[in-house]
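Q: give me the fold of what follows.
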Amino acid sequence: MARLPPTAGSVQVLDNGVPLGTVTLQADGTWNLPAAGLAQGTHTFTARVDGVISNPWTVNIQQNNEMNLVEPHFKNATSAGNGREQINYYAYEGDGYVEIPAYGALNGDTVRVSWVGRSVTIDSEIQTVTNPAIPLVFKISMYEVIDCIGVNATIKYTVVRPPSNEVHRSLALSLTVMGHSGAITAPTINSPDNNNLRVQFATDYYSAQARFIGLTTVESPIKQFNGNYINFTIDQTWLNANRGRPVLFNWSLKRFGNSQIFYSQILRVNDLKYKEVDPGTIEQFDPATRDAIQRFIASAYVLIKLLFKR
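A: As a prediction, the model looks like this:
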């Protein structure tokens, strides 16, 4: 706010000779012009009233480099106090989202989130601040959230601010992921060709479905437990496409007469190795199925020979 000799009319304010805005001159000679968002550096202001320009005055605007890197927030989670949050995965289901709180962001800051799960640490993509008023949000794959059901995940973020490019680290959030009681263990690969997935659960009255997660996600047919385990043949086309790549496997469990589906922990394979075969051949099947097919072919061959002898 500034004071000019009392007069009627308006005041035009100039910043380094460039019009910044025009406001009404009050009866007592005062005026007020909000000037948020001015660039860093020295600004020389003047005021013009009825063609008369005031004496200049100078303001030096400096960047505020202070950061308050408090814990991030996991969307849909509730606070448990002291840097802790909790969430029931089955109450929302799907990918998770980490929101970066207001920390004193400036345009050009680069931010990255780190998710420390049950058995792996994952660093997110890097996002650049272009509007400090809009919080940055990072996606966490639903499979990483599922893998932490029954345990805690740790979430934190780093900020790099030019021109020094020093790395600033936030406080850590401890996220408790709730869901079902007890862990549903990850599946295992139990064939020499790495094309058979086994899931175990020590009771009947349940069905299971496996998931193969790579360049694409493929779901197996649903099978019913009749014993302590189920074998799933891994889709051969999916295997061919993901050979040598990091992939994930998990499975889901459903009780008869109940619509709720529960998810297992994740099996991670960093470099998928297996014997590549044509998905149109017998090699795409698990050993037991291959044996059955071969026995059928042998029996059919014998039957055909007998028919032609008649």
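Q: okay, CA-based contacts and neighbour counts for the rest of this
A: Will do.
Q: where along the stretch 101-250 of the chain do the helices fall?
A: Along the stretch 101-250 of the chain, counting by DSSP state H, counting those that start in this stretch, helices occupy 142-146, 236-242.
Q: list the buried ones in stretch 190-206?
A: Applying a neighbour-count criterion of 16 or more other Cα atoms under 10 Å, the buried positions in stretch 190-206 are 194-201, 206.
Q: export those residues as CSV, with columns for distance to Ser119.
A: Below are the buried residues of stretch 190-206 laid out as CSV (distance: Cα to Cα, whole Å):
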residue, distance to Ser119
Asn194, 22
Asn195, 23
Asn196, 23
Leu197, 20
Arg198, 20
Val199, 19
Gln200, 20
Phe201, 22
Tyr206, 27
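Q: sorry, back to before: okay, the helices of the stretch 101-250 of the chain, which one's buried deepest?
A: helix 142-146 (a mean of 21; mean count of other Cα atoms under 10 Å).
Q: what residues does that one touch?
A: 89, 93-96, 117, 177, 263-266 (Cα atoms under 8 Å, 6 or more residues apart in numbering).
Q: out of the residues you listed, which are buried?
A: 89, 96, 117, 177, 263-266.
Q: looking at those, which are in strands?
A: Residues of those located in strands (DSSP state E): 96, 177, 263.
Q: the buried residues of stretch 190-206 in strands, which ones?
A: 196-200, 206.
Q: may I see those organised as CSV, with distance to Ile230 added?
A: Listed next are these as CSV, based on distance: Cα to Cα, whole Å:
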residue, distance to Ile230
Asn196, 10
Leu197, 8
Arg198, 6
Val199, 5
Gln200, 7
Tyr206, 11
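Q: max-length helix in this structure?
A: helix 287-309 (DSSP state H).
Q: here is the second sequence; please produce its structure so I can put it next to the first one:
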Amino acid sequence: MADTKNGTRQSDIIPPKIPGWVSPIIHPDNPHGGIPLSLDQNGFITLRIDPWLNQNKDDKADVLLNGSNTADASKVIMAGEENKPFDLNLPTTKLANGINLMRLRVTRPPQQPETSLDLKILFHTPRPGSEVTGSGDNPNLIMTLPADVVANGVNADRASQGVDVKLQYIHMRLGDVITLYLDSKPGDKKHTVTAAEATAQQIVIRLTTADFWQDNPQFALRFRVTDVIGNSSGPNAIWSRTTLIDVHVKRVDLDLTAPKVLEAKDANGTVINFERDFYREDFATVEVAYTGSNTGQRVKAIFAGRNFRWISDVQTVNTPGQILTFKVPRLEVVDSIRSNAKVSYTVQLPGTTTDVPSKELDLRITAQKHALPEPTLNAAKTNLRIYYPTLEATYKYRIALHGVTTRYGDELYIGQANYTDVAVPSAWLTENRGKDVLFNYTLKRVGSTDPIIFSWCLRVTL
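A: Model (predicted):
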């Protein structure tokens, strides 16, 4: 005989079963299980009803929700259906967000209805982050990183301090599981939402050195959410927008100190004594060494002289800490006699296109006895005019063109004050037509061993 409780028969009627539900569930209200949104088929949840004792034709089954005595799904047993399980379709809209109490009421005419015990069910709607139409990034999942990390990335020191990542999304609930994607790191980082976080509707996850597991200038971060029933953010736009940061934990930060010029032997390496230390040299030697030098970095030297910025070919670092040397053409130094140059270099890291500039070496090149400016060329490019100050003795001049081949004119006596016009050989022009060339000239004191005096350079296209 059936037991009674509060006047309602309950012994042989069992609650509906829900195929595919999630059980057990860890939740403060201790539900028997949960209904994920994936069980919604065209607006209905399928319930399985097992036959009750002494089931007969015309018996009636009603599904009751949340204390109501109004049926939300019903069936009358027809002839031939006795003692067989059957399904009922419960409209999904009948379920409340949160805990639902479901009962099965059975009526055996002419007896009074009998009702099952409550089945405590957890149901969540909307899903975490709400329903998002389509695929791609989920705009309701918001990740915020510290401004300095966005701007500068993460080095070893910043990683050791910890990087606080703030996550926000609508419909955050206790027990939600956050999955944080860390640039393909094996085993995504997971976090379970606490009651305090659910109340604040905000989560802060601190990432440490172990989380920044590989150096990557485009280290990818994004997150997704799954609640305790298995409802995922989306349903198709599962992930938040990806945030890319420059992670260089294993790389020593670059400290691009100024280069050295080996021929600059005065004033702590900032002055080239032209006649003593460079007069017979073919090149100025720029030596580059910096903290953070590593394999694959691409380096260029720069010699910004009086009116021209010379840039070297690229050299690639083959071993960490390698000292690189660059040869600056002689004429770049000559063109800065009694003037200044700024010497520097740039470093391009592997996988990037940005040239990171070094500090500059302010270089001075000493003067010679006479200051010789650059020559000038007439419009027809057939006459080169050379200039000189008042001379204290007899001098010879010689012009030079530095192009496909370096060509030198004859040594001739200076016969007039201030300037001399010199015809440019037509063969020189023909040989270099359409090309960039340099003209300069020299003065040599007749009958002495004084150093030859060099002019600045004229740069033209013939």
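Q: if we can go back for a sec, pipe the helices of the stretch 101-250 of the first structure into a markdown table and attach distance to Lys223 of the first structure per row.
A: Shown next, in a markdown table, are the helices of the stretch 101-250 of the first structure (distance: least, Cα to Cα, whole Å):
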| stretch | distance to Lys223 of the first structure |
| --- | --- |
| helix 142-146 | 21 |
| helix 236-242 | 18 |
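Q: quick one, which of those gets closest to Gly182 of the first structure.
A: Nearest of the helices of the stretch 101-250 of the first structure to Gly182 of the first structure, taken as Cα to Cα: helix 142-146 at 13.0 Å.
Q: quick one: the closest one aligns where in the second structure?
A: Per TM-score structural alignment, the counterpart of helix 142-146 of the first structure in the second structure is residues 330-334.
Q: after superposition, how close is the matching stretch to the first structure?
A: In the superposition with the first structure, the average deviation recorded for stretch 330-334 of the second structure is 0.7 Å (mean Cα distance after the TM-score superposition for the first structure).
Q: wait, doesn't Lys75 of the first structure sit right on Gly96?
A: Yes: with contact defined as Cα atoms under 8 Å, Lys75 of the first structure counts as touching Gly96 (7.1 Å).
Q: list the contacts of Asn89 of the second structure.
A: Applying Cα under 8 Å, 6+ apart, we find Asn89 of the second structure in contact with 44-47, 73.
Q: swap the cut-off to 6 Å and go again
A: Contact analysis of Asn89 of the second structure by Cα atoms under 6 Å, 6 or more residues apart in numbering lists 44-46.
Q: next: Ile100 of the first structure.
A: Ile100 of the first structure neighbours (Cα under 6 Å, 6+ apart): 72, 135-136.
Q: which other residues reach stretch 190-205 of the first structure?
A: 187-189, 225, 228-234, 255-256, 274-275.
Q: make it 7 Å
A: Contacts with stretch 190-205 of the first structure, where a contact means Cα atoms under 7 Å, 6 or more residues apart in numbering, come from 187-189, 225-234, 255-256, 274-275, 286.
Q: counterpart of Glu99 of the first structure in the second structure?
A: Under TM-score structural alignment, Glu99 of the first structure pairs with Glu287 in the second structure.
Q: no, scratch that, I was asking about Arg245 of the first structure
A: Checking TM-score structural alignment: Arg245 of the first structure goes with Lys435.
Q: ditto for Gln224 of the first structure
A: By TM-score structural alignment, Gln224 of the first structure lines up with Tyr413.
Q: so that match makes contact with Arg398?
A: No: applying Cα atoms under 7 Å, one finds Tyr413 of the second structure not in contact with Arg398, separated by 9.0 Å.
Q: re earlier: residue contacts, the match of Arg245 of the first structure?
A: 461-462.
Q: again with Ser252 of the first structure
A: Counting by Cα under 7 Å, 6+ apart, Ser252 of the first structure touches 208-210, 261-264.
Q: most surrounded residue in these?
A: Within the contacts of Ser252 of the first structure, neighbour counts (other Cα atoms under 10 Å) peak at Ala210, which reaches 27 neighbours.
Q: how about that residue, what's its partner in the second structure?
A: Aligning on TM-score structural alignment places Ala210 of the first structure opposite Ile399 in the second structure.
Q: could you check how far Trp31 of the first structure is from Thr42 of the first structure?
A: Trp31 of the first structure is 22 Å from Thr42 of the first structure, where distance means Cα to Cα, to the nearest Å.
Q: what kind of secondary structure is Val150 of the second structure in?
A: helix (DSSP: H, G, I helix; E, B strand; the rest coil).
Q: list the residues that contact it.
A: Residues in contact with Val150 of the second structure, defined by Cα under 7 Å, 6+ apart, are Ile245.
Q: ok now do the match of Ala210 of the first structure, which residues does it touch?
A: So Ile399 of the second structure contacts 408-409, 440-442 (Cα under 7 Å, 6+ apart).
Q: buried only: go through these for me.
A: Looks like the contacts of Ile399 of the second structure have 440-442 buried, using 16+ other Cα under 10 Å.
Q: mind putting the buried ones among the contacts of helix 142-146 of the first structure in a markdown table, distance to Ala292 of the first structure included?
A: Shown next, in a markdown table, are these (distance: Cα to Cα, whole Å):
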| residue | distance to Ala292 of the first structure |
| --- | --- |
| Tyr89 | 42 |
| Gly96 | 44 |
| Gly117 | 42 |
| Val177 | 44 |
| Tyr263 | 32 |
| Ser264 | 30 |
| Gln265 | 32 |
| Ile266 | 31 |
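Q: of these, which is the nearest to Leu14 of the first structure?
A: Of those, the one sitting nearest to Leu14 of the first structure (Cα to Cα) turns out to be Gly96, at 48.3 Å.
Q: before we move on, back to that, the match of Glu99 of the first structure reaches Val261, doesn't it?
A: Yes: using Cα under 7 Å, Glu287 of the second structure is in contact with Val261, at 6.2 Å.
Q: compare these two (neighbour count), which wins?
A: Val261 (23 against 18).
Q: got JSON lines for the ones in strands among the buried ones among the contacts of helix 142-146 of the first structure, with distance to Thr128 of the first structure too?
A: Shown next, in JSON lines, are these (distance: Cα to Cα, whole Å):
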{"residue": "Gly96", "distance to Thr128 of the first structure": "20"}
{"residue": "Val177", "distance to Thr128 of the first structure": "29"}
{"residue": "Tyr263", "distance to Thr128 of the first structure": "34"}
